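Student: Please work out how this folds:
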Amino acid sequence: MKNYTFYIFLVLTLSLVSCKKEEAPKPKVIYQETSKAKNEVPEDTTLIEIADLPINMEGTNFLIFPIGTVSSDKKGIKSSYDSNTGYTVSNYGEYQITGYLQNLKFQEIGQDTIYSLTDKNVLIETATYLKNIADKTKKQIMVFTLADLDTNKDNKVNNNDIKSLYLSDVSGKNFTKVSTDFQELIDWNVIDSRNRLYFRAIEDTNKNGAFDKEDKLHYYFVNLLDKEWKATEINPLP
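Tutor: Sure thing, here's the model as predicted:
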């Protein structure tokens, strides 16, 4: 009886250890040949690309179509973003589009042409219109948080990869990356009085594939009124 009890205990212990191993977070970066990641992602033919109905940000002259994918099986259509509505790939809040989007498409009001934000393989999580900056300076800008590289080498560009920061005009033109490759975006905000966007990012300085307390934080700002956007690093710490 004792041997049987010990056997049960051993099996349960091994099962718990196995579960813990399976639940361990995967690294966000695998450095072997990572520079080639964006060229190695195969197309997933099981997904169906669809567009949500267009959005017009207040005060702008453009329609924005969120583009995402849904999967199809015998049970019907399923969206990875909205489990309640299979054909919905995005959500629109106050001047912000959220979702897991492969692209955004733009159409100037009164024109027939519809064009893409980018031809890159990306996953857009947020697209934010800077309404206050537009009201103050008349310059209409959008900010994007997205993944643009398969940094963890799983043959997908998804929310398990490093998040980056991009800007564009509200027309979708001048789509520009302002964060640094392989630095994970933490957060960003806009100081209207300075016409600046500030953001933080973390660098995997010990190259262990994860972002932790051993790594280095970077602080940047972008002058939104510059003709060409670029990030300037600053050090607010002593």
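Student: going forward, measure contacts between C-alpha atoms and count neighbours the same way
Tutor: Will do.
Student: what's near enough to touch the residue positioned nearest the centre of the chain?
Tutor: In the chain, the C-alpha nearest the mean C-alpha coordinate belongs to Leu146, at 2.2 Å (Cα atoms, centre = their mean). For Leu146, the contacting residues are Val122, Leu123, Ile124, Glu125, Thr126, Lys163, Ser164, Leu165, Tyr166, by Cα atoms under 8 Å, 6 or more residues apart in numbering.
Student: which one's the longest helix in this protein?
Tutor: helix 2-23 (DSSP state H).
Student: Ser72 is in contact with Ile48, correct?
Tutor: Yes: assessed by Cα atoms under 8 Å, Ile48 is found in contact with Ser72 at 7.5 Å.
Student: now the other sequence, so there's something to compare against:
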Amino acid sequence: MKNINLLLIGMTALLFVACNKEADEKPKVSYESTAKEKPAPKTDTTQIEVADLPIHIPGTNYLIHPVGDLNIYGGAKKYESGSATNDIGFTISNYSEGEIAGYLRNLKFQQIGSDSIHALSDKPLLIQTATYLKSVAEKTKQQVMVYALADMDTNKDGKLDASDIKTLYLSESNGGRFTKMSADFQELIDWSLLESMNRLYFRTIEDTNKNGEFDKNDVIHYHYIDLSTKDWKVADYQPI
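Tutor: Below you'll find the model as predicted:
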């Protein structure tokens, strides 16, 4: 009987590992439907929204209020005042040298001297980074923010999270002209600012073999945006 129990426990453990592995290998893109409409994520009404204290990026005339979910992904820290007894994370973002990072549902902007607050977008988002380009502002007088975020439920699991495709957006320092710069269904690999030319270079990868993953058999696209003008047009280049 003891051996049978051990065998059952072992089989259960293997099943649990297999299920977890399958969840971890969830594809970034699902092609279940042939419809061309963008997969719209559903708003999770069970989450509790919380805003961090406002951030002022030097050189701008706006406060930024990061907005996110309490205990998102279970990665929250204990309340740091020492008076809390529950493992509830009230801090949802990190700020360093002009960059706000986290898993944020929105950013709210408030002009200094005004009580009016407006949102970056009224659509579901998951913002991972928002970066102010200080050198571009100094050279061109354009105050530009760069965002890496998810805006579509590309794996069609009914929610917007880090498992969905990450894409590139730009906006002004007040959240205005919030514009998508990378193509739909192309994963943002990275971006870099070439200060000498006021160009924002970025790479994306396209799932050209339609297997739902981004791998060595897919195509990498190379782009740049000339930030010395206000057009914000994406140009392709071929380094290979």
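Student: Closest one of the contacts of Leu146 of the first structure to Ser15 of the first structure?
Tutor: Taking Cα to Cα as the measure, Ser15 of the first structure sits nearest to Lys163 out of the contacts of Leu146 of the first structure, at 33.9 Å.
Student: From Gly98 of the second structure, how far out is the equivalent of the closest one over in the second structure?
Tutor: Using TM-score structural alignment as the criterion, Lys163 of the first structure maps onto Lys166 of the second structure. Lys166 of the second structure sits 20 Å away from Gly98 of the second structure, going by Cα to Cα, to the nearest Å.
Student: the more surrounded of these two?
Tutor: Taking Lys166 of the second structure and Gly98 together and counting by other Cα atoms under 10 Å, Lys166 has the greater number of neighbours (27 against 17).
Student: The helix or strand hosting Ala201 of the first structure vs the second structure, average distance?
Tutor: Using DSSP states H and E, Ala201 of the first structure maps to strand 196-203. Superposing on the second structure places strand 196-203 of the first structure at an average distance of 0.4 Å from its equivalents, by mean Cα distance after the TM-score superposition for the first structure.
Student: any idea how far the strand ranked longest in the first structure is from the chain center?
Tutor: When the first structure is parsed with DSSP state E, its longest strand is strand 62-73. Distance, stretch centre to chain centre, for strand 62-73 of the first structure: 15 Å (Cα atoms, centre = their mean, to the nearest Å).
Student: And the helices in the first structure?
Tutor: Secondary structure of the first structure (DSSP H): helices at 2-23, 131-137.
Student: Among those helices, which comes closest to Gly76 of the first structure?
Tutor: Nearest of the helices of the first structure to Gly76 of the first structure, taken as Cα to Cα: helix 2-23 at 29.6 Å.
Student: Mind giving me the packing neighbours of the longest helix of the first structure?
Tutor: For helix 2-23 of the first structure, there is no helix or strand it packs on, judged by 3 or more Cα pairs under 8 Å, 6 or more residues apart in numbering; DSSP states H and E.
Student: ok, back up a step: chain neighbours aside, what residue packs nearest to the residue nearest to the centre of the first structure?
Tutor: Excluding its sequence neighbours, the residue lying closest to Leu146 of the first structure (Cα to Cα, 6 or more residues apart in numbering) is Ile124, at 4.3 Å.
Student: I figured that neighbour was touching Asn103, is that so?
Tutor: Yes: using Cα under 8 Å, Ile124 of the first structure makes contact with Asn103 at a distance of 6.9 Å.
Student: The two - which one has more neighbours?
Tutor: A count of neighbours by other Cα under 10 Å puts Ile124 above the other of Ile124 of the first structure and Asn103, at 26 against 20.
Student: What residue in the second structure is paired with that one?
Tutor: For Ile124 of the first structure, the aligned position in the second structure is Ile127, judged by TM-score structural alignment.
Student: For Lys139 of the second structure, see how far away that match is.
Tutor: According to Cα to Cα, Ile127 of the second structure and Lys139 of the second structure sit 27 Å apart.
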